[in-house]
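K.L.:
what follows is a predicted structure for the sequence shown.
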Amino acid sequence: MLAPSRFALVATIMIVAVTPVAAVANGNHQAGSFDRPYDGYAQKSTLLRDSTPAKAGLDPAPIDTALTQVEGWTKPTGTVKPLYAGAVTLLGHDGKVVTRKATGLAVKYADGNGTELPADQQIPMRTDTIFDMASVSKLFTSIVVMQQVEKGKVGLDTPIATYVPEFAENGKAAITVRQALTHTTGLPAFLPLWSSQPTPELRMQAALTAKLKNPPGGTYLYSDLNLIALGELAHRVSGKPLDKLVADGITKPLQMRDTGYNPDEKKKPRIAATEYQASPPRGMVWGSVHDENAWSLNGVAGHAGVFSTADDLAVLAQTFLNGGSYRGARILKTDSVTAMITNFNQAFPGNDHGLGFELNQRWYMGGLSGPRTAGHTGYTGTSVVIDFDSRSFAILLSNRVHPSRSWGSNNPARRAVVQGLALSLGVGPRHGKDAWFSGTTDASTTTLAAKVAVPAAGAKVSFDLFVDTEDSDLLYLESSVDGTTWTKVPFTVQDRGTVIDTDGTISGSGDRHWHQATSDLGAGDQTLRWRYTSDPLYQGRGVYVDSVKISSGRQVLFDGERTPESFVASGWRLSRR
């Protein structure tokens, strides 16, 4: 359950941040593949079109499994409440929408206790249901700020107080726009603006003049106040309110017709209800922003307030995959997109963050996690994950706070959806028709073993290795002479000219390609095994082992490609993708 890195080894390799490159396809990439990542961005002319997983080169089975899980979580299990009343899942790959599925109900409950409405008053979820995006709104504010940067009205390393003078109060004069975008200002996560001040004007003043919790630049702390300040900054420098900036700069050019703040009352039958609120006494919140602070700021704020649909978010995701352009409309320069998905928080491991996007977060990005994976979540149960390496995206929108935020988290569903997409992307065998795959089950141990008689001269084992795991999920290479006592076998990994010595264990992720591994074996009859162990939460794409060969001089003692039946597998399986 740790933050993923390039490889968790005796030696550590640094991942180079994504850099601006031409928007051309990588000739080594294959549609539907995980282990042959793209470089750069898709062609700006790439438009989404409906397809199926199979037609897009994906394995439908993991996606079907994920969709079954998403549907199952709409129902209670014994005394355990459902994760949400309903959800919409939309998956895209290589310019194709491969999955669009609605399940459950958009409106189900009458009160905060979970009293169900009469059946004729409940509203089924639709694929075009409009959801309160909650903190996914922060992406829209970030885009608007980057647009002001492009216009020369805002400097990323200029103090916010240059544009919003009152922000300087309480020791904040030097805090920059970049620090707010990366949540390193030192501001507290939240203030109850709605209850502490009587008017929207005084609430904004309180947000802008808030006291620091930590010294600026010294800590990562996700804060709504950062984006509230940036939303006001964009208003000040442009002369336009934030909702107008979002409409003019994002939703209108991208034709995102169901996206914006304070949705029209006429759309209410298509809007998912959120929480029953007693304090403030709003009753069942439906068609109005759920976040109390955004509500108290008249529904428009930098941190929350946007409503949208899965299809509109898909257009936004593809716009980023295209490097900032969609359907002939460019909302950002390619360099700005690159900045938004470049990790500027290297000083805070595990809290990777671009200029607006969260990056490489295993807890909801699952097997798609990597340095070039960007996304955001929202408190109401929303999430979007964009994987630039495979040109894929996963969108899950749920009303998980309906009828009460206390009913739990929809994080299991977020992970399931993304993991389903990740597993649908193939990892092709390095040699031959298949490779051994560890599986990706939480809290499990799987083993792949082979017996070998090593002569007195010793032997060398070589194998191809693909690793994409959480750092705390380890692959061990081990040897035993009695099948009971096991000893780690140190091995060396060669990675495109780099040689890494391990202590017999390996984990980590980020590069999505095969490596070559070798190790020396001592004399004697023994069993060699690859053991993969996972902890209770979070998974990557898993481990693959291929082309196992054990040789002593010119004598081949074991050839896994020729005799796969010689392996004893527990939990591992042969996979062709």
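P.N.:
The structure has been received and is ready for your questions.
K.L.:
when you work out contacts or count neighbours from here on, use the C-alpha atoms and nothing else.
P.N.:
Fine.
K.L.:
quick one: the helices in the stretch 401-550 of the chain, in order.
P.N.:
Secondary structure of the stretch 401-550 of the chain (DSSP state H, counting those that start in this stretch): helices at 411-424.
K.L.:
so which helix or strand takes in the residue positioned nearest the centre of the chain?
P.N.:
By Cα atoms, centre = their mean, the chain has its centre lying nearest to residue 365, at 3.0 Å. Counting by DSSP states H and E, the element that carries residue 365 is helix 362-365.
K.L.:
quick check: which helices or strands does that helix pack against?
P.N.:
For helix 362-365, the elements it packs on are helix 411-424, judged by 3 or more Cα pairs under 8 Å, 6 or more residues apart in numbering; DSSP states H and E.
K.L.:
look up how far residue 265 lies from the residue nearest to the centre of the chain.
P.N.:
Look at residue 365 and residue 265: by Cα to Cα, to the nearest Å, they are 34 Å apart.
K.L.:
repeat that for residue 372.
P.N.:
From residue 372 across to residue 265, the span is 39 Å (Cα to Cα).
K.L.:
what about versus this one:
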Amino acid sequence: MAQVHPTIGGHSDSRFEPVAQAFRDNFRLRNELGGAVAIYYRNELVVDLWGGIADKQSGAPWRADTLTLMMSVAKGISTICVAMLVDRGQLSLDAPVSLYWPEFAAEGKGAITVREALGHLAGIPVTDLAVPGDFYHWDRMVAAIANQKPLWPVGEKQVYHSSTLGFIAGELVHRVTGRSIGTFLRDEICAPRGLDYFIGMNAEQQARCSTIVASANNVVNAAKREPKNSISYRMWQAVPVEEDYNSVRWRSEELPSVNGHGTARAVAGIYNAMIGPNPLVTAATLRQFLTEQQAQSTDSEGARLRMAVGFMLNSPPHRPMGPNMRSFGHSGAGGSQAFADPVAQLSLCWTTNKMHDGNDIGARAKAMIDAAYMSISL
């Protein structure tokens, strides 16, 4: 049943009243449970709203500091961590992955570059050597990736490395810095800015989490019902079928392909830090990461995706990020959306604890994005 009169907290500048109205309408018209939206515009936090129910069973309200799972939004944040290392000269996009991670050279992968691996061109979207439960074990997952034989010649196809890309990024960070990607994210990005976004959480952070209501046909759940020889199933075979995205293991371990948890305010802040004053990486480095890698790329449903190095680029109508094609970020299974628009100088994150089916961003996220750009055009 739709929550007609949810409790909504936070603030929205008067110019962004269309966003506040769209957020209210998500509850009134689109059967929202709980969620949050945050927008930076010209380096100012102009929208920071949250509302609804954080836990359906108890009825606990969504609060200012409620953390929620954003699934593959974590890939964009993980890419930012890698970009910082490239910017510092500690990594090169055109160097072989095996230069930093020698075991990755197995099964003929010795020449695959960091750019190809993060650009979904390596032909390793699956982990055939992993078994259910291995997803929670870093060493087992990176070993399965390192020993995976490419499914086709490198660069022949661009297929979304949905389950493996975050682990590839994370292992590169680990090999170069000696720190896990969750630790690097905390130390280098979030803690200095007071931003609540985590890959791997402690008990206190987990206590602030909303409870995810997983839809039957979100990308991961749907893949688990595919034939066992299909690419979709093989992508996610390391995740136990009973995982509901609320388990202690899911929240505790560092799973940078899919398990970043945070506030909308934090993720919008991270993307603002990519395009605002004193950005996390230089413009020259960012350009390397925003180059589309293969123009004919599609996802498993045949929808056009514009994939760069680690980031998704604006891909309307399936995964829109406003009117500017230079927008970049990453969406997450179930609907969460986060991106930066360097043209409009706007960054946005919308998230929810009620997942939606399908590979698109869904009506609730689209309403937030449309309202954001309506606000700055008035």
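P.N.:
Noted; the coordinates are in hand. This is a predicted model, so every value here is computed, not measured.
K.L.:
and the TM-score between them?
P.N.:
Overlay of the two chains. TM-score (TM-score structural alignment, normalised by the length of structure 2): 0.78; 340 aligned residues with a Cα RMSD of 3.2 Å.
K.L.:
what about residue 372 and residue 265 of structure 1, which has more around it?
P.N.:
The neighbour comparison of residue 372 of structure 1 against residue 265 (other Cα atoms under 10 Å) goes to residue 372, with 21 against 10.
K.L.:
aligned partner of that one in structure 2?
P.N.:
For residue 372 of structure 1, the aligned position in structure 2 is residue 326, judged by TM-score structural alignment.
K.L.:
just the helices from the stretch 201-350 of structure 2, written as ranges.
P.N.:
In the stretch 201-350 of structure 2, the segments counted as helices under DSSP H, counting those that start in this stretch are 203-206, 219-223, 231-236, 248-252, 264-275, 283-289.
K.L.:
compare these and give me the one nearest residue 342 of structure 2.
P.N.:
Closest to residue 342 of structure 2 of the helices of the stretch 201-350 of structure 2, according to Cα to Cα: helix 264-275, at 5.9 Å.
K.L.:
in the superposed pair, what's the mean gap between that closest one and structure 1?
P.N.:
Taken against structure 1, helix 264-275 of structure 2 registers an average deviation of 1.4 Å after superposition, with mean Cα distance after the TM-score superposition for structure 1.
K.L.:
in structure 1, which residues correspond to that helix?
P.N.:
Mapping helix 264-275 of structure 2 onto structure 1 (TM-score structural alignment) gives residues 310-321.
K.L.:
pull the residues that contact that stretch.
P.N.:
With contact meaning Cα atoms under 8 Å, 6 or more residues apart in numbering, stretch 310-321 of structure 1 is reached by 41-42, 47-48, 88-90, 92, 95, 127-130, 254, 256-259, 325-326, 337, 384, 386, 388, 391, 393, 395-397.
K.L.:
doesn't residue 243 of structure 1 belong to a helix?
P.N.:
Yes. Remark: residue 243 of structure 1 belongs to a helix, assigned using DSSP: H, G, I helix; E, B strand; the rest coil.
K.L.:
count of neighbours near it?
P.N.:
Neighbour tally, residue 243 of structure 1, other Cα under 10 Å: 22.
K.L.:
and the equivalent of it over in structure 2, what does it touch?
P.N.:
Aligned by TM-score structural alignment, residue 243 of structure 1 pairs with residue 182 of structure 2. Listed by Cα under 8 Å, 6+ apart, the contact set of residue 182 of structure 2 reads 198, 199, 200, 254.
K.L.:
surely the third one and residue 249 touch.
P.N.:
Right, residue 200 of structure 2. No. Between residue 200 of structure 2 and residue 249 there is no contact under Cα atoms under 8 Å: 9.2 Å.
K.L.:
more neighbours: the two, which one.
P.N.:
Per other Cα under 10 Å, whichever of residue 200 of structure 2 and residue 249 has more neighbours is residue 200, with 21 against 16.
K.L.:
quick one: contacts for the aligned partner of the more buried one in structure 1?
P.N.:
Under the alignment defined by TM-score structural alignment, residue 200 of structure 2 is paired with residue 262 of structure 1. Residues in contact with residue 262 of structure 1 (Cα under 8 Å, 6+ apart) are 287, 288, 289, 299, 300, 305, 306, 307.
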